[in-house]
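Novice: what's the 3D shape of this:
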Amino acid sequence: MGKFELTGIPPAPRGVPQIEVTFDLDANGIMNVSALEKGTGKTNKIVITNDKGRLSKEEIERMLAEAEKYKEEDEAEAARIQAKNGLESYAYSLKNTIQDEKVAEKIEAGEKEKLQAKIDETVSWIDDNQTATKDEYESQQKELEGVANPIMVKIYGQGAEGGMPGGAGGAGAAPGGQGGDDGPTVEEVD
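Specialist: Sure, this is the predicted structure:
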């Protein structure tokens, strides 16, 4: 059909640049595609025309039949890719979180090293297993969450010590509390 490049985007960490892509197809089969990088305002566009004529009815029916035939495979592949992207995004998000100075000072060195090692292992696994199944990606995410969640609970739990902001007391950790359990306390109330 056609291609174009959006150049001049300054280097930035993964996930920071925001690119808005717009597709517009008119009644004559002419497609307008534009891309806008929101941070710099850089934009590029292309107009794609159908110079070869229209598809015949038979070609359209054949394509629809093929689309229906491969629908389940496409849905399974989409779910697999979504699981891969979810794992990758989670790993990079954790990496950025533990590199944040405010968060890093709340993590014990051993725990930070343990979490960083697991993140690196996960990213390496993703790179080496690009064709893994949805279940394999989800299993890797559960493993990473198993290491990360207890550490994250400690980090965000430290920020809440001393009760509610504004002196509303009572919700914070009580000194010399119950058996050294740092986890959340759940009370059932009728």
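Novice: CA only for contacts and neighbour counts going forward, please
Specialist: OK.
Novice: And the residue positioned nearest the centre of the chain, how close does it get to residue 154?
Specialist: With the centre of the chain defined as its mean C-alpha position, the nearest residue by CA atoms, centre = their mean is residue 89, 3.3 Å away. To residue 154, residue 89 is 22 Å away according to CA to CA, to the nearest Å.
Novice: now do residue 146
Specialist: Distance from residue 146 to residue 154, by CA to CA: 14 Å.
Novice: tell me which element the residue nearest to the centre of the chain falls in.
Specialist: Taking DSSP states H and E as the criterion, residue 89 maps to helix 71-99.
Novice: just to revisit the earlier point, okay, residue 146 and residue 154: which has more neighbours?
Specialist: residue 154 (14 against 11; other CA atoms under 10 Å).
Novice: does the more buried one sit in a helix, a strand or a coil?
Specialist: helix (DSSP: H, G, I helix; E, B strand; the rest coil).
Novice: Okay, buried residues for stretch 96-112 please.
Specialist: For stretch 96-112, burial by neighbour count (16 or more other CA atoms under 10 Å) applies to 98, 106-107, 112.
Novice: What of stretch 88-95?
Specialist: Those would be 88, 90-92, 94, for stretch 88-95 by 16+ other CA under 10 Å.
Novice: Another for comparison:
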Amino acid sequence: PPAPRGVPQIEVTFDIDANGIVNVSAKDKGTGKEHQIRIQASGGLSDADIEKMVKDAEANAEADKKRRAVVEARNQAEALVHSSEKSLKEYGDKVSEADRTAIADAIAALKAATEGDD
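Specialist: As a prediction, the model looks like this:
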């Protein structure tokens, strides 16, 4: 069964040798299960191909950075929604109706803000 949100801790290791062979391993720290894969290119890239790929990566670096920031913010917002809903369900009877309504409205607003792609 899947572990609860925030519980799994996966350690991922990448190793690239001088021949371009990539070794990747992933280990679940909780269960100790580990999987490994070795990726070996069937054909080499020309210097021109490599140069083009580097230029493309550099050109897209800023957009990638912005996208990553959006994804991280969305993940934090979803975690906040999850914990707030859990706390409201558990302790909602200890706060006033007005506070419960305000909290529920704030949760709904945050959910709505995270629904789009931006």
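Novice: Could I get the TM-score for this pair?
Specialist: Once superposed, the chains reach a TM-score of 0.78 (TM-score structural alignment, normalised by the length of the second structure), with 117 aligned residues with a CA RMSD of 2.4 Å.
Novice: one step back: can you tell me which of the buried residues of stretch 88-95 of the first structure is closest to residue 54 of the first structure?
Specialist: Closest approach to residue 54 of the first structure among these (CA to CA): residue 88, at 41.0 Å.
Novice: What does the closest one correspond to in the second structure?
Specialist: Mapped onto the second structure by TM-score structural alignment, residue 88 of the first structure lines up with residue 78.
Novice: quick one: residue 54 of the first structure is in a strand?
Specialist: No: the assignment for residue 54 of the first structure, made by three-state DSSP, is coil rather than a strand.
Novice: Compute the distance between it and residue 128 of the first structure, please.
Specialist: Residue 54 of the first structure is 43 Å from residue 128 of the first structure, by CA to CA.
Novice: likewise residue 82 of the first structure?
Specialist: On the measure of CA to CA, residue 82 of the first structure and residue 128 of the first structure end up 17 Å apart.
Novice: Which one's more surrounded, these two?
Specialist: residue 82 (14 against 10).
Novice: Pull out the buried positions in stretch 62-81 of the first structure.
Specialist: If you call a residue buried by 16+ other CA under 10 Å, then stretch 62-81 of the first structure has these buried ones: 80-81.
Novice: Pull up the distance across that stretch, start to finish.
Specialist: With CA to CA as the measure, the ends of stretch 62-81 of the first structure fall 27 Å from one another.
Novice: Can you find the partner of residue 110 of the second structure in the first structure?
Specialist: So residue 110 of the second structure corresponds to residue 122, using TM-score structural alignment.
Novice: where does the helix or strand harbouring its match sit relative to the chain's centre, distance-wise?
Specialist: Using DSSP H and E, residue 122 of the first structure maps to helix 109-128. Centroid separation for helix 109-128 of the first structure versus its chain: 17 Å, with CA atoms, centre = their mean, to the nearest Å.
Novice: helices or strands next to it in the packing?
Specialist: Helix 109-128 of the first structure sits against helix 71-99, helix 134-158, with contacts defined as 3 or more CA pairs under 8 Å, 6 or more residues apart in numbering; DSSP states H and E.
Novice: and the shortest one, how far from the chain's centre?
Specialist: Between the mean C-alpha location of helix 134-158 of the first structure and the chain-wide mean there is a distance of 14 Å, by CA atoms, centre = their mean.
Novice: same deal with the longest one?
Specialist: Between the mean C-alpha location of helix 71-99 of the first structure and the chain-wide mean there is a distance of 6 Å, by CA atoms, centre = their mean.
Novice: From the rest of the structure, what touches the helix or strand following that helix?
Specialist: Next in sequence after helix 71-99 of the first structure, counting helices and strands by DSSP H and E, comes helix 101-104. Residues from elsewhere that reach helix 101-104 of the first structure, judged by CA atoms under 8 Å, 6 or more residues apart in numbering: 97-98, 112, 155.
Novice: just the residues you listed now: which is nearest residue 37 of the first structure?
Specialist: residue 97 (24.9 Å).
Novice: Check the spacing between the closest one and residue 135 of the first structure real quick.
Specialist: 26 Å.
Novice: next one: residue 110 of the first structure
Specialist: Taking CA to CA, one finds residue 110 of the first structure at 30 Å from residue 135 of the first structure.
Novice: cool, and residue 60 of the first structure?
Specialist: Distance from residue 60 of the first structure to residue 135 of the first structure, by CA to CA: 35 Å.
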